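**Student:** Sharing a sequence plus its predicted fold:
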Amino acid sequence: MMAKGLQAWHRICACGYEGSTLAVDIDVDGGREVVDEEMREEGLGPLRQRNFQTLVADLAQRVKGSGGRRPKLLDVGCAHGWFLEASQPHFDVTGIEPDARIAAIATQKGFAVRKGFFPDVLDSDERFDVIVFNDVLEHIPDIDSALRACAHHLNDGGWVVVNAPARTGVLYRISKGMARVGLPASFDRMWQKGFPSPHVHYLDDSSMAAIAANTGLRVSAIRPLPSMSARGLYARIRTDRNVSFAKAAGIASVLTVASPALSMMPADIKVWFLQAAP
């Protein structure tokens, strides 16, 4: 049973799962820009591209095609196409992106991108060897339905990859501690409150295992990924137009100094590798 958490919109469960009632309002027509996309690309690009190279190398070892074909990979919420670009040397890639403006950016790079929502833009009989959610699943309100759709669209022996913020991460725990003493700004930002697509879930190993089991999947492997890079950090903070220049510079400076210590603490990003339950 869910109970009220640290904010009116925050929900907690005795099992450890955390969720929110924040409204998801993705700009499917691309008519407005709440988030500074140039800053977002500059801020997230270096970290995500490095993490994606690590993740693709891992996947290339786990996933093999059959009958002489390359394995098929579906990137749900492919955004600018960074993961598609990293995966293309090893996989036959397809992306899905609901934001028309962002989908156009990935399409202009030459990738096959379907504008819309997963799994609505797929034919019922389409199957993939890998379905990837990079910082996406935590934004989908009906997480059970999304993972059941994955189970339906997987080839035998296929994988679902969930790359998402971890509830057990050090930065998330720090933000919760600050919210408890009346400083909620960092906690709000961790949930992306006020963004068109805020977080509606914060997962950990046990909640991911329970959700997977409920949808016909099982967790086969888990790995952490870095959640912060000094390069692009200021731009990442300034993605939120409400953060001033001075505040962003101050936060970036503090996090840069603290990054060596933070890197030795529990990871704020985890990757869960799921397969069909036996």
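**Tutor:** The structure has been received and is ready for your questions.

**Student:** Please make it C-alpha for all contacts and neighbour counts, starting now.
**Tutor:** Noted.

**Student:** And the helices in the protein?
**Tutor:** For the chain, the helices defined by DSSP state H cover 37-62, 82-87, 100-108, 143-153, 170-180, 185-190, 205-214, 233-237, 245-262.

**Student:** Including distance to N134 and mean neighbour count, could these go into TSV?
**Tutor:** Shown next, in TSV, are these (distance: least, Cα to Cα, whole Å; neighbours: other Cα atoms under 10 Å):
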stretch	distance to N134	mean neighbour count
helix 37-62	9	16
helix 82-87	8	20
helix 100-108	15	19
helix 143-153	14	18
helix 170-180	18	17
helix 185-190	16	17
helix 205-214	15	16
helix 233-237	17	23
helix 245-262	22	14
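
**Student:** Go through these and name the closest to L22.
**Tutor:** helix 185-190 (10.6 Å; Cα to Cα).

**Student:** residues in contact with the closest one?
**Tutor:** 172, 175-176, 178-179 (Cα atoms under 8 Å, 6 or more residues apart in numbering).

**Student:** please redo it, this time with the cut-off set to 7 Å
**Tutor:** Here helix 185-190 makes contact (Cα atoms under 7 Å, 6 or more residues apart in numbering) with 172, 175-176, 179.

**Student:** Second structure follows, compare the two:
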Amino acid sequence: MALSPRPDGCPVCDSTRRSAVALENQLQVVRCGHCGHAYVWPVPSAAALSAIYAGEYYLGAHGSLGFRDYGGLAAARRRMFSRHLDRIERLRPVGRVLDVGCATGDFLMSARARGWDPIGVDPSPAAAQARAAGLPIRGKTIQDADLRPRSVDLVTFWDVLEHLPDPVADLRRAGSLLGPGGMVALTVPDAGGAVARLSGRRWFGYKTAGEHLHFFTGSTLSRALRAAGFDLVQRRPVAWSCSLGFLGDRAGLYLGLPGRLLNQALQTSLLAGVVVDVPMVNQFVLARPTAGPGLDLRRSA
């Protein structure tokens, strides 16, 4: 898995001022003293990050990293992707779409059914399922994607940007691949939402440290986009679709004995496969490349 080099300072603004927020999975989450972005520091090694996605991440993992039953969430993903495409298609016609971190190709198959020309990149073994479905996989990451500049109309990062060591660099690469009228669409967990604010350092989002390297608020995500040369078109809170069984699995990890009991009950219940929408846990963003030279908002402070 080829990874973008991680900046020495804050990956959004490059400041080296930071303070501790939480310690999870033997990793420190810090907050930038200049822009307020929360991120894992120091970043895990390239080998450690590669190991997350090379094994059972999509294929039966149980723990804060990965999915026990990724295939079982396909119906939930299709429902969520349909909503995302509805929002995108109100603003631009179908065209060529690159999905970064495409995994088994669920989004690309949904897009193809609506007339899009799909392309994917993904570092994990799950990409083999996308290839088997006839989807072109052009690399492991956006940095090594075998694509010409200005050759795609839409680049998507669905719950992916928070996994990337240098998200600003990867957004810049996305900008170089977009043709006239092109857009970036993405979702990330909302570290500035009501649940995160009320939970403080106990927010369950921090428990994904290692898998998630960044914890974006609306403000820090907007700043990252500007630093990469994008203008924000739309940002809104959105639901994340999953099964009750998946929620039980997370409860078993994060909520102690009550969560484990709930998980045991759900995993043996017919309700485990029921798809639900968890409201306002993610933020959905559409952005366009800035007309003219982009702003370099990375600075030491």
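**Tutor:** Everything's here; your move. None of these values were measured; they are calculated from a predicted model.

**Student:** Relative to H201 of structure 1, which of the contacts of helix 185-190 of structure 1 is nearest.
**Tutor:** Using Cα to Cα, those come closest to H201 of structure 1 at Y172, 12.7 Å.

**Student:** Run through the residues that contact that closest one.
**Tutor:** With contacts defined as Cα under 7 Å, 6+ apart, the neighbours of Y172 of structure 1 are 190, 268.

**Student:** Same question for W41 of structure 2.
**Tutor:** Going by Cα under 7 Å, 6+ apart, W41 of structure 2 touches 28-30.

**Student:** what's the answer for R11 of structure 1, then?
**Tutor:** 2-5, 18-20.

**Student:** Okay, the aligned residue in structure 1 for F107 of structure 2 and D129 of structure 1: tell me how far apart.
**Tutor:** In structure 1, F107 of structure 2 lines up with F83, judged by TM-score structural alignment. Separation of F83 of structure 1 from D129 of structure 1 (Cα to Cα, to the nearest Å): 16 Å.

**Student:** How much space separates the spatially most central residue of structure 1 from N51 of structure 1?
**Tutor:** Taking Cα atoms, centre = their mean, the centroid of structure 1 lies closest to D135, which sits 0.7 Å from it. Distance from D135 of structure 1 to N51 of structure 1, counting by Cα to Cα: 12 Å.

**Student:** which residue sits closest to the counterpart of F133 of structure 1 in structure 2 in space, ignoring its chain neighbours?
**Tutor:** The equivalent of F133 of structure 1 in structure 2 is F157 (alignment by TM-score structural alignment). Distances taken as Cα to Cα, 6 or more residues apart in numbering place L186 nearest to F157 of structure 2, at 4.6 Å, with adjacent residues excluded.

**Student:** try G179 of structure 2
**Tutor:** Among residues not flanking G179 of structure 2 along the chain, R150 sits closest, at 4.0 Å (Cα to Cα, 6+ apart).

**Student:** wouldn't that neighbour be in contact with L177 here?
**Tutor:** Yes: R150 of structure 2 lies in contact with L177 (Cα atoms under 7 Å); the separation is 4.3 Å.

**Student:** How much space separates the counterpart of Q61 of structure 1 in structure 2 from C242 of structure 2?
**Tutor:** Using TM-score structural alignment, the equivalent of Q61 of structure 1 in structure 2 is R90. Computed as Cα to Cα, the R90 of structure 2 to C242 of structure 2 distance reads 25 Å.
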